[in-house]
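Student: here is a sequence together with a model predicted from it:
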Amino acid sequence: MSATFTIGGLPDRTITYQEREYLFFSGTAYLGLPQNPAFQQLLADQISCYGTVFGSSRNGNLQLSIYEEAEAKLAATVGSDTALTLSSGMMAGQAVVNLLQAQQTAFVYGPKAHPAIWNGPNVSIPSVRFSDWTAQLPDQLQKMTPGPVAILVNSIEAVRSEYYSFDWVDDLPTDRPITLVIDDSHGLGVLNNGRGIWPQVAQKPNVNLIVTASTAKAMGLPGGVIFGNLETLNKLRGTAFFGACSPIPPVYLAAYLQAGTLYEEGWDKLRQNLILAERLLVPTGLFTHAKGYPVFFTEQDDLYPFLLERDVFIYSFAYPTATDRANSRIVISAFHELADIQKLAECVYAYCF
């Protein structure tokens, strides 16, 4: 198991541990917003207005307009009818799951579905490849008792850097109501020019599409969001689960509303970094990598200590539970410089050759 580094500040393109500096190629700050001084200044500028937290229910008799303004922008960016923010991606997923449970819905899970959209601690998660699972799905649905069904999946295989096709949605049966829940935590802000998975999924009359996501990754905001139609999100807002949740701190949404240029710059910088990383790393044959996605996965777990000796720190720890195998992957971010990627590649070449 990989040793744990404990440091005294937010990781940036480098970290310092025991007086030694390492290039940092881990985390999920794909657009580099938490480390961006301009984004930090936006937060500082707004904190006198919004404070550090809004300790109230979103259903209370005092409302802050910043929530509806930010949710309208999020929905417009993604392409959904509306959006609803919560305090975390886990809360977003569980709010949806709780609503579906109350509606007596049968649950069908896709491979490696994120725990945020589990309806209990012991759900049955298929171990087959995603494409094989989707091929079997029509038969599985055919054998189920008539009634509403929820299909719950991830938008991407973020650990192993593999895209999922959603063409199978077109072939879903039309004889029953289906709710398709997609956890887009690793896609929002990255996939489809930052719009996430929403525009990639076909709309069908009997399929109610709900997308949940953490905003604490590419978006750089400590919270979560649900995208869907107005009827569904109004039902969610009326639940005790949502009413009892603390909301995302409003200062972050105020900064988000003013950070459009910073998100565009982050996306452009990430794309430039990925062009170089793909040109240098893919030919080694060492990595599984979805073109245009900022993760390079390897089965060679001993790459981690090799790079660490050369002052390069990459992702390598057991996930999602402590008993799982350590996943080794390189994460590229907008905060990296081209020279950082060149140094990384030189070290990877030394490992390979």
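Tutor: Happy to help now that I have it.
Student: CA only for contacts and neighbour counts going forward, please
Tutor: OK.
Student: how about the strands in the protein?
Tutor: Remark: strands assigned in the chain by DSSP state E are 14-17, 20-25, 82-86, 106-109, 149-154, 156-157, 162-163, 178-183, 207-214, 224-228, 295-298, 312-318, 326-331.
Student: mind listing what's buried in the top helix by length along the chain?
Tutor: Identified as the longest helix of the chain according to DSSP state H is helix 260-281. Buried residues in helix 260-281, counted by 16 or more other CA atoms under 10 Å: 262-263, 266-267, 269-271, 273-274, 277-278, 280-281.
Student: what is the neighbour count of Lys73?
Tutor: 15 (other CA atoms under 10 Å).
Student: can you tell me which residues contact it?
Tutor: Residues near Lys73 by CA atoms under 8 Å, 6 or more residues apart in numbering: Leu257.
Student: distance of it relative to Tyr256?
Tutor: 9 Å (CA to CA, to the nearest Å).
Student: do the same with Gln272
Tutor: Distance from Gln272 to Tyr256, counting by CA to CA: 23 Å.
Student: residue contacts, the closest residue to Ser328 other than its chain neighbours?
Tutor: Among residues not flanking Ser328 along the chain, Ser316 sits closest, at 4.4 Å (CA to CA, 6 or more residues apart in numbering). With contact set as CA under 8 Å, 6+ apart, Ser316 has these partners: Ser2, Asp301, Tyr304, Ala326, Asn327, Ser328, Arg329.
Student: does the fourth one touch Tyr319 like I think?
Tutor: Yes - checked against CA atoms under 8 Å, the pair Ala326 and Tyr319 is within contact range at 6.7 Å.
Student: comparison target, given below:
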Amino acid sequence: MAINSNTHPSIWIDEQPEANGTFKNWSKETLQLINTSTEKNWILISNAMNNLVPEVYDFSFLNNIEPDKNITLIVDDSHGIGINNQGLSAFSSLPERENISHVVVASMAKALGVDAGLILGSEKIIMQLKSTSTFVGASPPAAAGIYAFMHAESIYKKQWLKLQDNINLLTRNLNQSWKYAPGFPAFLIDDATIDQQLWKHNILISSFPYPTPASKPINRVILCSWHEHSDINRLCNTIGLFS
């Protein structure tokens, strides 16, 4: 088993994985570990992206795994589903190999705004999960929310386009101090006081310690499709006062 250190705490086996460094380094180390090992069956666990930096992960390294290795890849796409890949999940972007089984799990409560979760995988894997006591005993989401989700495709498409327009406007007005991934609405800055400075101007941004309460706080601007250009221009003008 190989677990990326940036994987969400909800799918840690026990405590934070020992692996450190970037996803690129983890992928290289994992590839070498698998291909040089006599073990044939492997489970890989990772987020689809690091939403804090942010960075969308590239799983193409899996194409270089020896064909005699059997891989089960579990990916948490909670932060990317509804935004990345034209709003689709990471499932369609994962390498397709006969020796690799994909499982994508995600909360739908973030970009999709539905109090529910989902699991994507092959029919065989889904049927196996449905036979577990954990699945049978789980509480279903509210029917009203799922009904609205199933009938809101045109609304999601419209709001996704508006969000991308908002992202483009903000990126054109930020300097190189900010870190972001193309098309993703989270903007990180290594400034411990910017949240307090913006708060003085009645602008509230995301600021909290992660992944544990003792961790250093991270400060990010998070855009939504309900933000208007006037909101973004006001934010940029305010940032310009002290940057």
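Tutor: Sure, I can see it. Keep in mind it's a predicted model, so treat the numbers as computed, not measured.
Student: before we move on, the earlier item: okay, Ala326 and Tyr319 of the first structure: which has more neighbours?
Tutor: A count of neighbours by other CA under 10 Å puts Ala326 above the other of Ala326 of the first structure and Tyr319, at 18 against 12.
Student: quickly note the distance from the more buried one to Asp301 of the first structure.
Tutor: 8 Å.
Student: again with Arg176 of the first structure
Tutor: For Arg176 of the first structure relative to Asp301 of the first structure (CA to CA), the value is 45 Å.
Student: looking at the two, which has the bigger crowd around it?
Tutor: Legend: neighbour count by other CA under 10 Å for Arg176 of the first structure and Asp301, higher for Asp301 (18 against 14).
Student: follow-up on the earlier one: so which of the strands of the first structure comes closest to Gln41 of the first structure?
Tutor: Among the strands of the first structure, strand 14-17 comes nearest to Gln41 of the first structure, with 20.9 Å by CA to CA.
Student: ok, the equivalent of Glu299 of the first structure over in the second structure - contacts?
Tutor: Aligning on TM-score structural alignment places Glu299 of the first structure opposite Asp190 in the second structure. Counting by CA under 8 Å, 6+ apart, Asp190 of the second structure touches Ser177, Trp178, Ile218, Asn219.
Student: the first one corresponds to which position in the first structure?
Tutor: Right, Ser177 of the second structure. Match for Ser177 of the second structure (TM-score structural alignment): Leu286.
Student: and if you look at the last one?
Tutor: Under the alignment (TM-score structural alignment), Asn219 of the second structure pairs with Ser328 in the first structure.
Student: can you check Ser206 of the second structure too?
Tutor: Superposed on the first structure with TM-score structural alignment, Ser206 of the second structure falls opposite Tyr315.
Student: so that match sits right up against Ile330, yeah?
Tutor: Yes - with contact defined as CA under 8 Å, Tyr315 of the first structure reaches Ile330; the gap is 6.1 Å.
Student: counterpart of Asp165 of the second structure in the first structure?
Tutor: By TM-score structural alignment, Asp165 of the second structure lines up with Gln272.
Student: quick check: its match vs Leu84 of the first structure, distance?
Tutor: 32 Å.
Student: next one: the residue located most distally from the centre of the second structure from Asn25 of the second structure, what distance?
Tutor: Distance from the centre of the second structure peaks at Thr38, with 32.3 Å (CA atoms, centre = their mean). When distance is defined by CA to CA, Thr38 of the second structure is 22 Å away from Asn25 of the second structure.
Student: and Tyr156 of the second structure, by the same measure?
Tutor: For Tyr156 of the second structure, the distance to Asn25 of the second structure - CA to CA - is 35 Å.
Student: cool, and Leu129 of the second structure?
Tutor: Distance of Leu129 of the second structure to Asn25 of the second structure, given as CA to CA: 32 Å.
Student: what residues are up against the spatially closest residue to Ala186 of the second structure that is not a sequence neighbour?
Tutor: In space, and not counting its chain neighbours, Ala186 of the second structure is closest to Ile222: 4.7 Å by CA to CA, 6+ apart. Shown in contact with Ile222 of the second structure (CA under 8 Å, 6+ apart): Pro185, Ala186, Phe187, Ile205, Ser206.
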